[in-house]
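Asks: with the sequence up front, the predicted model follows.
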Amino acid sequence: ILSSMIRARAKEMPNVSQVTEEENENTEKLKLRREVGLLSAVSLIAGTMVGSGIFMSPEWLLRSMGSPGGSLLIWAACGLLTMLSALSYAELGQFIAESGGEYIYLLRIFGQVPAFLLIFTSVLVVRPAGIAAVSLSLGEYLSAPFYPGCSPPQIVIKWIAAACILVLCTVNSINVRLATHIQTFFAAAKLIALLIIVVGGLVLLVNGQTSTFQNAFQGTQTSIGTIGVAFYQGLWSYEGWNNLNSVTEELKHPEVNLLRAVIIAVPLVTLLYLLVNVSYFAAMTPSEMTTSKAVAVTWGNKVLGSWAWLMPLSVVLSTFGSINGMFFTGGRVCYIAAREGQMPNILSMVHVRHFTPSPALIFTSIMSLIMIIPGNFGNLVNFFSFTAWIFYSMTFAGLLYLKIKKSDFPRAYKVPIIIPIFMLIAAVCLVVAPIVDNPKIEYLYVSLSILSGLIVYAFLYYFQCCPGLTKATLFLQLLLEVSPTDKDTN
């Protein structure tokens, strides 16, 4: 049956195992289109950064730091680290003008093994964990109005999260422009929501509600491990600053728009985060924040009165847009890795009509749905942050290597070398500090999961143990109507 299907469709679609070298010269392969302009790029960064974090992390961060003043310092420090990181990545995008983010940078600089360890961990665990965490927060906020006075059942929250993942997988698989338009719309909606909180907080401060800021640093925790965990929660809220590097090949004029989008988006989000946290502290005492299951909803009930329903709606819009951005970039990282031969070939293919990497998006969705089953928000965030900063540190080291070895490489933008040096040290500290101060078994699990990639790499590439993969690829290619692509080198 499979053979007859292949013969029947062979004239309609190019097949990676059937197209000869001579046919390749006459067949125009599919390419991802450059449809992400500056506005969409800013929306992709800001819209992904402003997700569930600013609505879920403040109470977790306050529990770690123990004081409002300490919390605000961490929020500001996280914004600074994010800006320096994004500027470093903007120069990396000049050195290596390809989609794929950290994966493609490690592959081009350090070779196959480090890149495979990153993509193995990212595609199977880190990226799905991030999508699952944000989806669970969406489910919690969306179901909260239907369960007044008590916490929604976990089964309800997880079903809502799963439905969100399936809807956004479908949207991103259908049309790139539709996905970017959704990102722009929801980015605007969530910024309006944050402005409502900011204005409400300013009104409270003008009316004299400043008691929380008296002795603001009393009770501040200063242990290295505690500060490291607080940074994890804060940096989670800024996660998404590097998303544009994952879609460089779809960005219009990346040589200028990559840096412009970073300079616009990251400072804007940092300022909003600081003002929003000030508003939270103006409306609530620290004990009220740490006991709140949904800090934005508690703020709305205390400040907005009959309009309190705006807060759950705002959080739902915010998290929905954030998940859409994570899908848009996460699916493409998986696609790039497959195109480079480090993931199954089917994941490197694009739909023949929609020009979207639908197999990679579907695979990301499946892994995210699996993560939802046992996961909860706090654990998923810590797991995500700890693992992500391991590979961020390797990427900063790669930038330092390029700046030293290829200092004469022509590029439109150069970051001072002190910035990647500082970020490399900061990234290493963020990874090591929690382990030294308060070692947990979860950190061992993360390390083992990364090292297990060495076994998988040896099994798949050194010993070439991939039985039945070719037939499965052919079948899925016909089922999903996808075709191999050609890398855009323009």
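Replies: Yep, that arrived.

Asks: from now on I want contacts and neighbour counts done on CA atoms only, so please keep to that.
Replies: Will do.

Asks: in the helix or strand hosting Val262, what counts as buried?
Replies: Per DSSP states H and E: Val262 is located in helix 254-283. Judged by neighbour count using 16 or more other Cα atoms under 10 Å, the buried positions of helix 254-283 are 254-255, 257-259, 261-263, 265-267, 269-270, 272-283.

Asks: which residues of the stretch 1-150 of the chain fall in helices?
Replies: 2-9, 21-26, 38-49, 53-65, 68-95, 102-110, 112-121, 127-143 (DSSP state H, counting those that start in this stretch).

Asks: ugh, wrong one, I meant the stretch 151-300 of the chain
Replies: 154-174, 176-206, 224-238, 254-283, 286-291, 295-303.

Asks: any idea of the angle the first one forms with helix 176-206?
Replies: Read that as helix 154-174. Relative orientation of helix 154-174 versus helix 176-206 (axes from the mean of the first three to the mean of the last three Cα atoms, to 10 degrees): 130 degrees.

Asks: before we go on, here's another structure to hold up against the first:
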Amino acid sequence: MAKKEDNKIGLIGATAYIVGSIIGSGIFIAPKGIVQHAGSVGLSLIIWVFCALLNMITAINYIELGTSIPESGADLAYIDYMGWTPIAFSLLWLSLLIQSSSSAAVLYLTFGKYLVQALDPIYCFSDATADSVAKLFGFGLLLFLTLTNMFSLQKFASRVQIISMCSKIFATAIIIGIGFFFIVFRGATSHYSSSEIMKNSNWKPGAIVLAIYQGNWAFGGFTTLNYGSEEIQIKDFRKTLPRACLGGLCISAVIYVLVNVSYFAILTPQEIIDSSAVATTFIQKTVGNGPAFAVPAVVGLLLIGTLNGDVFSWSR
């Protein structure tokens, strides 16, 4: 077994965990929560930027806590450090029994369902069989990621996360590239005209709060390293944590905004709201139905990065 220090992650691996935990399947499937409440293209983009800035401010607080109290566990460690052990104990069990376990079940089942859907052109499962196969795929991935995070954090688990991060950036870059191609060369700017960009904006305080809530949820994951502070290489810990956290947040924020700019260039707000898989609808309207069949497989594979980050944080 590798020495403890040799099995810890560096800056690139740490940044990959942040990006991989923040950017999930939502940006490809259902980035409609903000549009649903904001109503317009312009207000939706403003809220995306506002949420990015808000989460960076929150991240700075977690960076201060993480570098001052370099213990794994994030909220649990910080509350326990204050001497509020009963509250920390309650938080731990609430997280284990309800939050983490239920979220894990949903995410792994989602991964399995996307893989089953991707196999449809090759082999069509019956409804009963498809459900069982999806659960087996999810359980197999859970077992695989758990073992890699236990025994090979630096050599394998962090490399899986780096590959996943690069894959997510590549997949989103394709969407961004297609969107900006249509904006620059096809004149797809009608949704950004002065008469359309703020059309149907919902300025009600309740709607804006709900839109911000959706945006904050999309940026969830920047505390991943705080959960595993003791897994970061000690010699660079105080530099790695802030650089990885803020760097990962900046990368994710730029990707989120540019992907949404591309979506809005092709799709109307109502089309985004009505779509069950926005990336699929986007590809169908720009490239055609052929490549759209690959979306479930891509989303399923990209979920591995999110799930790997969750195993890293939840287990610690």
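Replies: Noted; the coordinates are in hand. Because the structure is predicted, anything quoted here is derived from the model rather than measured.

Asks: got a TM-score for the pair?
Replies: In this superposition the chains share a TM-score of 0.85, using TM-score structural alignment, normalised by the length of the second structure; 300 aligned residues with a Cα RMSD of 2.6 Å.

Asks: mean deviation, the helix holding Val262 of the first structure versus the second structure?
Replies: Compared with the second structure after fitting, helix 254-283 of the first structure deviates on average by 0.9 Å (mean Cα distance after the TM-score superposition for the first structure).

Asks: show me what that helix is packed against.
Replies: helix 38-49, helix 68-95, helix 176-206, helix 295-303 (3 or more Cα pairs under 8 Å, 6 or more residues apart in numbering; DSSP states H and E).

Asks: matching residues in the second structure for it?
Replies: Alignment of helix 254-283 of the first structure against the second structure: residues 237-266, by TM-score structural alignment.

Asks: same question for stretch 84-97 of the first structure.
Replies: Against the second structure, stretch 84-97 of the first structure falls on residues 57-70 (TM-score structural alignment).

Asks: roughly how far is the helix holding Val262 of the first structure from the heart of the chain?
Replies: When distances are taken as Cα atoms, centre = their mean, to the nearest Å, helix 254-283 of the first structure is centred 16 Å away from the chain's centroid.

Asks: ok, back up a step: tell me which of the helices of the stretch 1-150 of the first structure sits nearest to Phe185 of the first structure.
Replies: Phe185 of the first structure lies closest, by Cα to Cα, to one member of the helices of the stretch 1-150 of the first structure: helix 38-49, at 8.5 Å.

Asks: which residues does that closest one contact?
Replies: Helix 38-49 of the first structure is contacted by residues 180-181, 183-184, 186-187, 190, 237-244, 251-252, 257-258, 260-262, 264-266, 269, 318, 321-326 when judged by Cα atoms under 8 Å, 6 or more residues apart in numbering.

Asks: give me the buried subset of those.
Replies: By 16+ other Cα under 10 Å, these give 180, 183-184, 186-187, 190, 237-244, 251-252, 257-258, 261-262, 265-266, 269, 318, 321-326 as buried.

Asks: contacting residues for the residue nearest to Asn149 of the second structure when sequence neighbours are not counted?
Replies: Distances taken as Cα to Cα, 6 or more residues apart in numbering place Ala157 nearest to Asn149 of the second structure, at 5.7 Å, with adjacent residues excluded. Ala157 of the second structure makes contact with 145, 148-149, 308 under the criterion Cα under 8 Å, 6+ apart.

Asks: cool, Trp241 of the first structure as well?
Replies: 45-46, 48-49, 82, 86, 262, 266 are the contacts of Trp241 of the first structure under Cα under 8 Å, 6+ apart.
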